[in-house]
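> got a predicted structure here, sequence first:
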Amino acid sequence: MTQGNIQIVRYGDLIPCKTAFIDAHTPGSNQKENFTIIGGGVSESPDQHVHINIPHGFNIGAAGQPPKCRNSLHSHRTAEVFFVLKGRWRFFWGRWGTAGEVVLEEGDIINIPTGIFRGFENIGTDYGMIMAILGGDDAGGGVIWAPQVIQDAADHGLILSEKGKLYDTKKGEKLPDGVAPMPVLTDQDLTTFPEPTSHDVVPNHVARYLNMVALADRNPALVIGEHGILKDKPGFEVDFLTRQSAQINPASAAMPTVLMPMRGHWHLTCGDLQKTLNPGDTASIHAETPYTIAPCMTGEASLYRITATTDPAGPTWKGK
């Protein structure tokens, strides 16, 4: 839905891709649904649908998974942030996924440190959904897979080219002449990937939903930013709004902004445009566009807001 300087992608209109990544055939990971909402994302499949293909300085995506389905170990060169929209999720990291872990409940958010292998799985009882923010318009140039993921994928018919494109040998596809497979990281390469413990990661990279609700009782709570709960400068900022800290007076940002409701129904007004946003919806607001956003029904209401900054979309910044 596009009207003027506002574009809205409804949760119910999201188009999934089940062949987005190299582990699409690997047992335990082959039921994933990936969604690219804003920006090109990091999908390795031409089947991936992009809902809003306009540069924002960051990418917005999502992953939907049934219980016991996991996303294989990988790394990124820019920030990867998730908040749990539905379900209960376990995030784990390290070369073999055993260095540390944390369980996130609905509304919790994690800013996973760059440069470590990470994965996640739905440990709830129903289909779960996590929403993702990736730093940079090109999201750091793609995904870096742990060696065993590439090897397991080949055993199940999928080969990733050095250019980041998937080929399915079960469909008779093969690498084109002159194109090599994606190199597998060597033992020397792997020494550059840290193995932080849960005690290293959780205090500085995870924020809990109820804590953010309490902090946003008067003003929006800055969650990710130089002075945020999770101190970082990944090329965007994330703040958290509740009924008590809604934006009832028109205001704008110098950079593109994205609104992502977590709880309740929110009334978005931009000039003559009036729309209701629901949990799972994504609204893109162009730079310098005044708007208001406030709950339109009684009950619990919370919303994540992502705003681009001029900071480079590089590795996770260690704030002081």
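That came in fine, so what should we check first? Residues are numbered from 1 along each chain as shown.
> contacts, neighbours, all on C-alpha from now
Will do.
> just after whatever helix or strand residue 37 lives in, pick out the following helix or strand.
Using DSSP states H and E, residue 37 sits within strand 33-38. Going down the chain from strand 33-38, the next helix or strand is strand 50-52, by DSSP H and E.
> give me the number of residues near residue 125?
If you count neighbours by other C-alpha atoms under 10 Å, residue 125 ends up with 11.
> that one: what's it in contact with?
Listed by C-alpha atoms under 8 Å, 6 or more residues apart in numbering, the contact set of residue 125 reads 67, 87.
> let's go with 10 Å and repeat that
Applying C-alpha atoms under 10 Å, 6 or more residues apart in numbering, we find residue 125 in contact with 66-68, 87-88.
> assign a three-state SS to the residue nearest to the spatial centre of the chain, would you?
Nearest to the geometric centre of the chain sits residue 132, at 1.3 Å (C-alpha atoms, centre = their mean). The three-state label for residue 132, taken from DSSP: H, G, I helix; E, B strand; the rest coil, comes out as strand.
> can you count the residues close to residue 34?
23.
> with residue 188 instead?
Using other C-alpha under 10 Å, residue 188 has 8 other residues around it.
> that one in helix, strand or coil?
helix.
> about what we covered before: save the contacts of residue 125 as a markdown table, and put in secondary structure, neighbour count and distance to residue 237 too.
What follows is the contacts of residue 125, written out as a markdown table (DSSP: H, G, I helix; E, B strand; the rest coil; neighbours: other C-alpha atoms under 10 Å; distance: C-alpha to C-alpha, whole Å):
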| residue | secondary structure | neighbour count | distance to residue 237 |
| --- | --- | --- | --- |
| 66 | coil | 20 | 30 |
| 67 | coil | 19 | 31 |
| 68 | coil | 16 | 32 |
| 87 | coil | 22 | 25 |
| 88 | coil | 23 | 25 |
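> closest to residue 184 among those?
residue 68 (27.0 Å; C-alpha to C-alpha).
> okay, pairing it with this:
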Amino acid sequence: MTPQELDARIVRYGDLVPCKTAFIDAHTPGSDQKENFTIIGGGVSESPDQHVHIKDTPGFNIGAAGQPPKCRNSLHSHRTAEVFFVLRGRWRFFWGRWGTAGEVVLEEGDIFNIPTGIFRGFENIGTDYGMIMAILGGDDAGGGVIWAPQVIEDARDHGLVLAETGKLYDTRKGQSLPEGVSPMPLLTEEELTAFAEPSAAEVVPDFVARYWDLMAVAADAPARVIGPDALLTDRPGFEVDFITRGSIGEDAYTTDRHEVLMPVRGYWRLDVDGTRTVLNPGDTCAVPPGARRSLAPAMTGEASLYRVRNTDDPAGPTRAH
């Protein structure tokens, strides 16, 4: 692999291109300052302005959300897995029809495998700009976002209308729905009953892993975070491992799976088919199947990263609520 080919498979944190009009709540007060990033795959953005860094998907999508303090992402659901880990800041995740069924606060490095079939939202409760990285199941990320009815109604009051096609129209800019296209219908009360309302006691133990717990577990070998035999048992169409300085050697290896590397702390030296680079926190690297690679911390000090690989499992909602 040439240096140019490897560079094309890396999205650097400093090169991320934000979209401020990605979703229906882009004008809603309290949510109008968030930035959405589509890193690998098309994601679930509803805006044609969304920049996609790497279009080819490995069986899942990678994205990110950046938000200033007190900025909130509105209640929504997905048909496939949605996994977040905190890169920067302190975040509160909440869920349920009105966001009151349960909540959990995540610190830097913590990971949350959000149960499918629930409405969820999140907000930056830190004191500075924060960033969370996301893994979405499936090549098409489940076909889009399912919004809680009040989110669609609030957005309409602030000039944004979501069409049944999943495309946004901004009435403040004079846009209107094309002839023959209807607004996205609100979920009925009967349909809403299908969305679970689990408590924090039901969710947190089985769906959240804490960074410092993972650092301890991965002291000598990579920690299995998400997978059929992992700390957070699941089969979402991908698996997630957590790697530290002491849990991986410098020996080269290959795999027949797509592998995405996402550093959390420290700097990581990566060699792929004879080409060397360094990955920094917030970078995302997609290593193709069959490539010979080695991975090791490039400097002394704390070092950790999440490694995501595709599996043969379907990307649908495989978890029990």
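Sure thing, it's come through. Every value quoted in this text rests on a predicted model; they were computed, and no experiment measured them.
> dump the residue contacts of residue 270 of the first structure.
Contacts of residue 270 of the first structure by C-alpha under 10 Å, 6+ apart are 3-6, 250-251, 285, 289-293.
> now secondary structure, distance to residue 20 of the first structure and neighbour count too, for these, in JSON lines please.
Output for the contacts of residue 270 of the first structure, formatted as JSON lines (DSSP: H, G, I helix; E, B strand; the rest coil; distance: C-alpha to C-alpha, whole Å; neighbours: other C-alpha atoms under 10 Å):
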{"residue": "3", "secondary structure": "strand", "distance to residue 20 of the first structure": "30", "neighbour count": "9"}
{"residue": "4", "secondary structure": "coil", "distance to residue 20 of the first structure": "31", "neighbour count": "11"}
{"residue": "5", "secondary structure": "coil", "distance to residue 20 of the first structure": "30", "neighbour count": "14"}
{"residue": "6", "secondary structure": "strand", "distance to residue 20 of the first structure": "28", "neighbour count": "20"}
{"residue": "250", "secondary structure": "strand", "distance to residue 20 of the first structure": "39", "neighbour count": "13"}
{"residue": "251", "secondary structure": "strand", "distance to residue 20 of the first structure": "37", "neighbour count": "13"}
{"residue": "285", "secondary structure": "strand", "distance to residue 20 of the first structure": "27", "neighbour count": "24"}
{"residue": "289", "secondary structure": "coil", "distance to residue 20 of the first structure": "34", "neighbour count": "19"}
{"residue": "290", "secondary structure": "coil", "distance to residue 20 of the first structure": "36", "neighbour count": "16"}
{"residue": "291", "secondary structure": "strand", "distance to residue 20 of the first structure": "35", "neighbour count": "20"}
{"residue": "292", "secondary structure": "strand", "distance to residue 20 of the first structure": "36", "neighbour count": "18"}
{"residue": "293", "secondary structure": "strand", "distance to residue 20 of the first structure": "33", "neighbour count": "25"}
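> now do the helices in the stretch 151-300 of the second structure.
With DSSP state H, counting those that start in this stretch as the criterion, the stretch 151-300 of the second structure has helices at 189-192, 200-207, 211-217.
> packing partners of the second one?
Meaning helix 200-207 of the second structure. strand 102-106, strand 111-114, strand 232-233 (3 or more C-alpha pairs under 10 Å, 6 or more residues apart in numbering; DSSP states H and E).
> check the offset of the shortest one from the chain's centre.
Read that as strand 232-233 of the second structure. 17 Å (C-alpha atoms, centre = their mean, to the nearest Å).
> equivalent range in the first structure for it?
Across the first structure, the stretch matching strand 232-233 of the second structure (TM-score structural alignment) is residues 230-231.
> superposed on the second structure, what's the mean shift for that stretch?
After superposition onto the second structure, stretch 230-231 of the first structure sits on average 0.2 Å from its aligned residues (mean C-alpha distance after the TM-score superposition for the first structure).
> specify the residue positioned farthest from the middle of the first structure.
residue 177 (34.6 Å).
> corresponding residue for it in the second structure?
Per TM-score structural alignment, residue 177 of the first structure is aligned with residue 179.
> which residues does that match contact?
Contacts of residue 179 of the second structure by C-alpha under 10 Å, 6+ apart: none found.
> gap between it and residue 163 of the second structure?
From residue 179 of the second structure across to residue 163 of the second structure, the span is 11 Å (C-alpha to C-alpha, to the nearest Å).
> coming back round to it: check which residues of the strand holding residue 37 of the first structure are buried.
The neighbour-count check on strand 33-38 of the first structure (16 or more other C-alpha atoms under 10 Å) flags 33-38 as buried.
> residues contacting the equivalent of residue 90 of the second structure over in the first structure?
Under the alignment (TM-score structural alignment), residue 90 of the second structure pairs with residue 88 of the first structure. The contact partners of residue 88 of the first structure, by C-alpha under 10 Å, 6+ apart, come to 67, 103-108, 121-130.
> repeat that with 7 Å
When contacts are counted by C-alpha atoms under 7 Å, 6 or more residues apart in numbering, residue 88 of the first structure touches 104-106, 122-124.
> same thing with residue 94 of the second structure?
The neighbours of residue 94 of the second structure, taking C-alpha under 7 Å, 6+ apart as the test, are 100, 102-104, 120-122.
> relative to residue 12 of the second structure, which of these is nearest.
Nearest to residue 12 of the second structure among the contacts of residue 94 of the second structure, counting by C-alpha to C-alpha, is residue 122 at 24.3 Å.
> separation between the closest one and residue 67 of the second structure?
Counting by C-alpha to C-alpha, the gap from residue 122 of the second structure to residue 67 of the second structure is 10 Å.
> which one's more surrounded, the two?
Remark: of residue 122 of the second structure and residue 67, residue 67 carries more neighbours, 25 against 20, as counted by other C-alpha under 10 Å.
> I figured the more buried one hits residue 34, correct?
Yes. Using C-alpha atoms under 7 Å, residue 67 of the second structure is in contact with residue 34, at 4.7 Å.
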